[in-house]
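Enquirer: Give me the fold of what follows.
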Amino acid sequence: MGTPQSSRADDLPVLFDARERLPRPDLSGLLRLRFLTTTDFPPFNFADQTGRLSGFHVELARALCAELGIEAKCQIQALPFAELEGALDGGQGDAVMAGIAVNDDLRGRFAFSRPYMQLPARFARHKQAAFAGEDANALFGRRVGVVSGTAHEAMLRAFFPNIEPVGFADRDRMLEDLKGKKIEAVFADSLQLSFWTAGEASGGCCALLGGAYLSERFLGEGLTIMVRRDDPALASAFDSALAALSRNGRLQEIYLRYFPYGLF
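Expert: Below you'll find the predicted structure:
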């Protein structure tokens, strides 16, 4: 069955081989490049206090355009999430960056860049709870909260059989019980836990425990850029530009700006 990959680094894991030089299609004939995103997925994409599109995806899109030498041709537009696929398919945009989970159905209808970020799972613990260590081994035989029916529950059961899962109907109730020490630890999305433990909502009650865990089987292959199936050259261009941004540190720089607490 295998084991999940664990990471303890604050840095964004490198998903591109620094020695690999990916081919870069010529986009000089491109009239414009329209990115589609949403405003409801902070800190990836959101509208700031002035109504301006902001976030990791927005800045990454601009960095990609700069790397490809087509800044003047790039546009970024926000739509409701449910309209993204239809808008791309209908030619209202050329690329979607909005955290869409890749599945077999989408693979059959669209093309995708390589992943540029993976979203891991993590444990969080109550600071007043006594544990024998600071990693998952400290949870041996302990009760750990997880939202029922989620990929995180399936992952917890599969990879941590010595932990007793305690199911919750939703994340808010689970975190309230962790804050109130009705449960001593939880397992959930690293993005949500990192901002919650560092934010006002937690009241400083809790902290992340151990490193981050990745599993393509349960958590998917990661965040990618979706393009029309008949535009594979654009996906290849994104791959080349993403690899370059990974090599020169720009991808890491953008990541740290929007994820100051780290996901890993």
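Enquirer: Every contact and neighbour count from this point should use C-alpha atoms.
Expert: Will do.
Enquirer: Who are the packing partners of the strand ranked longest in the chain?
Expert: Looking across the chain with DSSP state E, the single longest strand is strand 206-214. In this structure, strand 206-214 packs against strand 5-7, strand 121-126, helix 190-198, with contacts taken as 3 or more Cα pairs under 8 Å, 6 or more residues apart in numbering; DSSP states H and E.
Enquirer: Can you say which of the ones you listed is nearest to residue 80?
Expert: Among the helices and strands packed on strand 206-214, helix 190-198 comes nearest to residue 80, with 21.6 Å by Cα to Cα.
Enquirer: Just want the angle from the closest one to strand 206-214.
Expert: 170 degrees (axes from the mean of the first three to the mean of the last three Cα atoms, to 10 degrees).
Enquirer: Residues in contact with helix 190-198: which ones?
Expert: Residues from elsewhere that reach helix 190-198, judged by Cα atoms under 8 Å, 6 or more residues apart in numbering: 119-124, 202, 204-208, 212, 261-264.
Enquirer: Out of the helices and strands packed on strand 206-214, the one nearest residue 91 is which?
Expert: For residue 91, the closest of the helices and strands packed on strand 206-214 is helix 190-198, at 32.1 Å, according to Cα to Cα.
Enquirer: Just give me how far that closest one sits from the chain centre.
Expert: Mean C-alpha position of helix 190-198 versus that of the full chain (Cα atoms, centre = their mean, to the nearest Å) differs by 13 Å.
Enquirer: one more, for comparison:
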Amino acid sequence: MKKIALLGALALTAFSAMVQAEEADLRIGIEAAYPPFAFKTPDGKISGFDYEIGNALCEQMQVKCEWVEQAFDGLIPSLKVRKVDAVLSSMSITPDRLKSVDFTKKYYHTPGKLAMKAGSVINDPLVDLKGKKVGVQRASTYDRYASDKFAEAGIEVVRYGSQNEAFLDLASGRIDATLADVVNIGEGFLKTDSGKGFALVGPDFNDQKYFGNGAGIAVRKGDAATAEKFSNAIAALRSNGKYQEIQGKYFTYDIYGQ
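Expert: Below is the predicted model of the structure:
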């Protein structure tokens, strides 16, 4: 019986070691509802620029990564309680977010923009949008900007769990405009059937206080080692051409910015 027990214990130890060996080195949080950066394919798999760049970064760092999908407003809380080790989900590097998490260097930088019915003229958003409804994604930089600027100007801010929900309400006429990333609006809405009859309007939104200096990968506060590894890998992908190869699948221009 002792031999059987010993063999069982050895088998359990070997199995535990095998499971541990298969565990991911890094768990990366992502919201898969933000095309073309991250979205679900018809077979339910995650795809998009963020996802492919993330996989390329993991390969460059020679680590095994596991993707953890969840709503955008839950990504930073999950990072803080160690459910994920990093967040790669088009998250802007802003002064407000830097109070609670650290970031890598940027991996792309694009401005915010308004989408409205084609033909709409917006010269001064704080004046021209007064009395109108503007949709934003909850917990995004656009939400914070709209809450601080639009609400005080008499503009009704409508918040959504995902940007796709805002696009749906814009197309159906339940809101008058949406404020979001210019690329997301163009690729995720204007180029779709739902986006026919709509257009980008008004000025670019790039106030660094709210929109930061581009999108980066968030890590836990003080985790300089992980941030540096990602930053070095981003530079390597830019240098070896892998970044440009992935970018070319989704964009016809360089979204890295200046």
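Enquirer: Superposing both, give me the TM-score.
Expert: Once superposed, the chains reach a TM-score of 0.60 (TM-score structural alignment, normalised by the length of the second structure), with 215 aligned residues with a Cα RMSD of 4.4 Å.
Enquirer: Give the buried residues for the longest strand of the first structure.
Expert: Residues 206-214 are the ones in strand 206-214 of the first structure that count as buried (16 or more other Cα atoms under 10 Å).
Enquirer: how about the residues you listed in TSV, adding distance to residue 92 of the first structure?
Expert: Converted to TSV, those look like this (distance: Cα to Cα, whole Å):
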residue	distance to residue 92 of the first structure
206	45
207	44
208	42
209	44
210	44
211	41
212	37
213	37
214	34
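Enquirer: Can you name the two of these that sit furthest apart?
Expert: Checking these with Cα to Cα, the most distant pair is 206 and 214, at 21.9 Å.
Enquirer: And the helices in the first structure?
Expert: Taking DSSP state H as the criterion, the first structure carries its helices at 56-68, 84-89, 104-109, 151-159, 171-179, 190-198, 216-219, 232-247, 250-258.
Enquirer: Looking at those helices, spot the one closest to residue 145 of the first structure.
Expert: Closest of the helices of the first structure to residue 145 of the first structure is helix 171-179, at 6.5 Å (criterion: Cα to Cα).
Enquirer: who touches that closest one?
Expert: Residues outside helix 171-179 of the first structure that contact it (Cα under 8 Å, 6+ apart): 125-126, 145-147, 168, 183-186, 202-203, 205-206.
Enquirer: What is the nearest of those residues to residue 89 of the first structure?
Expert: Nearest to residue 89 of the first structure among these, with distances taken as Cα to Cα, is residue 147, at 34.1 Å.
Enquirer: Show the contacting residues for the aligned partner of residue 251 of the first structure in the second structure.
Expert: Aligning on TM-score structural alignment places residue 251 of the first structure opposite residue 243 in the second structure. Residues in contact with residue 243 of the second structure (Cα under 8 Å, 6+ apart) are 53, 237.
Enquirer: distance of residue 243 of the second structure from residue 15 of the second structure?
Expert: 38 Å (Cα to Cα, to the nearest Å).
Enquirer: now residue 39 of the second structure
Expert: As judged by Cα to Cα, residue 39 of the second structure and residue 15 of the second structure stand 35 Å apart.
Enquirer: Looking at these two, which one has more neighbours?
Expert: Counted by other Cα atoms under 10 Å, residue 39 of the second structure and residue 15 do not tie: residue 39 has more neighbours, with 21 against 12.
Enquirer: was I right about that one contacting residue 49?
Expert: No. Here residue 39 of the second structure does not reach residue 49: they are 9.3 Å apart, not a contact under Cα atoms under 8 Å.
Enquirer: Please give the number of neighbouring residues around residue 173 of the second structure.
Expert: For residue 173 of the second structure, the count of nearby residues is 12 (other Cα under 10 Å).
Enquirer: Distance check, the equivalent of residue 189 of the second structure over in the first structure against residue 179 of the first structure.
Expert: Taking TM-score structural alignment, the alignment pairs residue 189 of the second structure with residue 196 from the first structure. Between residue 196 of the first structure and residue 179 of the first structure the distance is 11 Å, computed by Cα to Cα.
Enquirer: for stretch 87-106 of the second structure, how far is the first residue from the last?
Expert: In stretch 87-106 of the second structure, first residue to last residue: 13 Å (Cα to Cα).
Enquirer: And it, how far out from the chain middle?
Expert: Relative to its chain's centre, stretch 87-106 of the second structure lies at 10 Å (Cα atoms, centre = their mean).
Enquirer: same question, stretch 137-154 of the first structure
Expert: 20 Å.
Enquirer: ok, the aligned partner of residue 63 of the first structure in the second structure - contacts?
Expert: By TM-score structural alignment, residue 63 of the first structure lines up with residue 56 in the second structure. By Cα under 8 Å, 6+ apart, residue 56 of the second structure lies in contact with 237, 242.
Enquirer: Give me the buried entries from the contacts of helix 171-179 of the first structure.
Expert: Among the contacts of helix 171-179 of the first structure, those scoring as buried are 125-126, 145-147, 168, 183-186, 202, 205-206 (criterion: 16+ other Cα under 10 Å).
Enquirer: Give the burial count for the match of residue 189 of the second structure, as a bare number.
Expert: Other residues lying near residue 196 of the first structure total 19 when counted by other Cα under 10 Å.
Enquirer: dump the residue contacts of residue 42 of the first structure.
Expert: residue 55.
Enquirer: How much space separates the residue mapped onto it from the second structure from residue 47 of the second structure?
Expert: With TM-score structural alignment defining the correspondence, residue 42 of the first structure maps onto residue 34 in the second structure. Look at residue 34 of the second structure and residue 47 of the second structure: by Cα to Cα, they are 10 Å apart.
Enquirer: hey, which helix is longest across the second structure?
Expert: Secondary structure of the second structure per DSSP H: the longest helix is helix 2-22.
Enquirer: Which elements pack onto it?
Expert: Helices and strands touching helix 2-22 of the second structure, by 3+ Cα pairs under 8 Å, 6+ apart: there are none.
Enquirer: quick one: the match of residue 251 of the first structure and residue 57 of the second structure, what's the gap?
Expert: 9 Å.
Enquirer: Check residue 10 of the second structure too.
Expert: 37 Å.
Enquirer: higher neighbour count, those two?
Expert: residue 57 (24 against 12).
Enquirer: Skip the chain neighbours and tell me the closest residue to that one.
Expert: Counting by Cα to Cα, 6 or more residues apart in numbering, residue 57 of the second structure lies nearest to residue 233, which is 5.7 Å off, once chain neighbours are set aside.
Enquirer: for the nearest residue to residue 151 of the second structure once chain neighbours are set aside, what are its contacts?
Expert: Using Cα to Cα, 6+ apart and skipping residues adjacent in sequence, the residue nearest residue 151 of the second structure is residue 157, 6.4 Å away. Shown in contact with residue 157 of the second structure (Cα under 8 Å, 6+ apart): 133-136, 146-147, 150-151.
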